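Asks: No sequence on hand, only this structure:
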């Protein structure tokens, strides 16, 4: 399928505004440019409460944001890991989709501003996400959540961290999330896939951009990455929680998503793979300009509701 008219119009507008590709930017420039996502989002909807606080991390206190739509106790919860290429992005950029996820599910949603590469390369972002998940389980009673019904959701690099978190906790023999949702995840520094070749130009995210992100995250060591950095390279995907995976057609990372879904299914994990034809990378954060973004938000919420209800 060709790009949807809305996606095509968005890419044309970005090109007309002279937007430079990420791989041509400095880290500081890329971080400033990422603020443009705020212009692609609807006004943030109101929720019952939003609480900003800090939790202890392995090397620093970590900012977190807690979203509630009700004061009811023992609710399922979602740890939402924002996309970032492990380099850019903050919980502020994920504020609107986090609010919407809380409203769509009725669950407690928590975001964490994990530390970013290149100042904090692998494994620090993953360490921070693991610390946030452990904190949620340890403080479940205080948070009013069910410690056995915590899902992890991540988009792009956040999808990488969500998948890696499930792998790490499995490998440690520790109870992990009850469910994982991976939205167009980056799962291996392999730039030779069919989707990398087919969608390398004109889709908003190129192979050169992904190489830039991966190089910062892995400190330039792209060969033979640790499976917890590149989950698609893990020898075994057995014993992992049920998964929802969103694959985007016009995305260099499309094949990461579909390959991981196949491997999870082959390992006996329940997987729901949904393809989003005509869409581009990052569209989960673009509900002001792409109607398909809202469709993804609803489908994600419906899957989480079914899956965590079954975990009772």
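Replies: Happy to help now that I have it. Predicted model, so just to flag it, every value in this text is computed and none were measured.
Asks: CA only for contacts and neighbour counts going forward, please
Replies: Fine.
Asks: Report the contact partners of residue 161.
Replies: Applying Cα atoms under 8 Å, 6 or more residues apart in numbering to residue 161 gives the contacts 81, 125, 126, 129, 154, 229.
Asks: That one in helix, strand or coil?
Replies: For residue 161, the reduced secondary structure class is helix; criterion used: DSSP: H, G, I helix; E, B strand; the rest coil.
Asks: what about versus this one:
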């Protein structure tokens, strides 16, 4: 039966492989993130949902949780932690998980990090950054920058190359990765970002696009959800200028650089944008802004998919296909054999 709610994008417009989960969400009453009884309850339910939709975990030779004091990282190393047989220091992938800065962890994104590792043959450092509202802006961003600094400091012992870092992330984590790649205030001395992988990223918390008016019901992440997450990130009422910080809104920052005539090419970028996502238009806009400043960009726009694709890759085949495109981009950009 056709959906007669005028606020919903019709179910028939949802991609076939994601349609069952969207249908189930609607039939269950459409309880979204902001409808949870508490932040803690939301973290529990979201972790359960991620586990249910995740890919089976790829086997990795060595997986290690490292305590960095205020937060931790999980290191996936396909070499088993033994670099003696390698020909030189390895590039490293830094991964920032999604979850609106409020939910998510290295556990909810474990299968994604494993696939990045197995698909490229590179070590992956997944950041278990501290979450809002307990740790509001800019803590999630500074924790990820501090994790990159740890990669630099640990590089010699772990046989890593801090001048060949790929920053990556989905949703909120994609925005964090974009800042680490491009925004001077977020960059880490002694490291060089050589590629950025941005999966349906949040790149402009200072402005809303037309997608906010279009995606308002019928999906777990709607415009209201993004606003709810942002309120907790900034612990509002807060300084309104927080959303204008280049780390929170790298798209607005890049546009400002364009207007001032100071925009320069950024590290090559892989950008995934989704048409049924309130963040979809800004992802496309960010890819376009990167190209205008001379950056090599591989943009994938999927008009009939909704937010959260890679976390649901165990149930939505397109999510696994996207991860394959991502690892191919990384190996190609680094001029490595696929699956090295």
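Replies: Everything's here; your move. Here the structure is a predicted model, which is why all the values come from computation and not from measurement.
Asks: Fetch the TM-score of the aligned pair.
Replies: Scored against TM-score structural alignment, normalised by the length of structure 1, the superposed chains reach a TM-score of 0.92; 306 aligned residues with a Cα RMSD of 2.0 Å.
Asks: follow-up on the earlier one: now flag whichever of the contacts of residue 161 of structure 1 is closest to residue 295 of structure 1.
Replies: Within the contacts of residue 161 of structure 1, distances to residue 295 of structure 1 taken as Cα to Cα reach their minimum at residue 154, with 16.6 Å.
Asks: Residue 23 of structure 1 matches what in structure 2?
Replies: Matched by TM-score structural alignment, residue 23 of structure 1 corresponds to residue 34 in structure 2.
Asks: Need the three-state assignment for that match.
Replies: Classified using three-state DSSP, residue 34 of structure 2 is helix.
Asks: just checking, it touches residue 225?
Replies: Yes - distance between residue 34 of structure 2 and residue 225: 6.0 Å, which falls inside the contact criterion (Cα atoms under 8 Å).
Asks: which residue lines up with residue 196 of structure 2 in structure 1?
Replies: Under the alignment (TM-score structural alignment), residue 196 of structure 2 maps onto residue 180.
Asks: That match looks like it's in a helix, true?
Replies: No - the secondary structure assignment for residue 180 of structure 1 gives strand rather than a helix, going by three-state DSSP.
Asks: number of nearby residues for residue 24 of structure 1?
Replies: Residues contacting residue 24 of structure 1 under the criterion other Cα atoms under 10 Å number 12.
Asks: Residue 64 of structure 2 corresponds to which position in structure 1?
Replies: Following TM-score structural alignment, the counterpart assigned to residue 64 of structure 2 within structure 1 is residue 51.
Asks: coming back round to it: out of the contacts of residue 161 of structure 1, which comes closest to residue 119 of structure 1?
Replies: When the contacts of residue 161 of structure 1 are compared for distance to residue 119 of structure 1 (Cα to Cα), residue 125 comes out closest, at 10.4 Å.
Asks: residues touching that closest one, list them.
Replies: Residues in contact with residue 125 of structure 1 (Cα under 8 Å, 6+ apart) are 86, 114, 115, 116, 117, 161.
Asks: which of these tops the neighbour count?
Replies: residue 161 (33 neighbours).
Asks: if I look at the aligned partner of that one in structure 2, how far off is residue 157 of structure 2?
Replies: Matched across to structure 2, residue 161 of structure 1 falls on residue 176, judged by TM-score structural alignment. Separation of residue 176 of structure 2 from residue 157 of structure 2 (Cα to Cα, to the nearest Å): 26 Å.
Asks: re the thing from before, number of residues surrounding the match of residue 196 of structure 2?
Replies: Other residues lying near residue 180 of structure 1 total 28 when counted by other Cα under 10 Å.
Asks: now swap in residue 109 of structure 1 and tell me
Replies: By the measure other Cα under 10 Å, the count of residues near residue 109 of structure 1 is 27.
Asks: Translate it into the numbering of structure 2.
Replies: The criterion is TM-score structural alignment: under it, residue 109 of structure 1 has residue 124 as its aligned partner in structure 2.
Asks: Now do the SS call for the residue lying closest to its match once chain neighbours are set aside.
Replies: Nearest residue to residue 124 of structure 2 in three dimensions, chain neighbours excluded: residue 93, at 4.7 Å (Cα to Cα, 6 or more residues apart in numbering). Of the three states, residue 93 of structure 2 takes strand under three-state DSSP.
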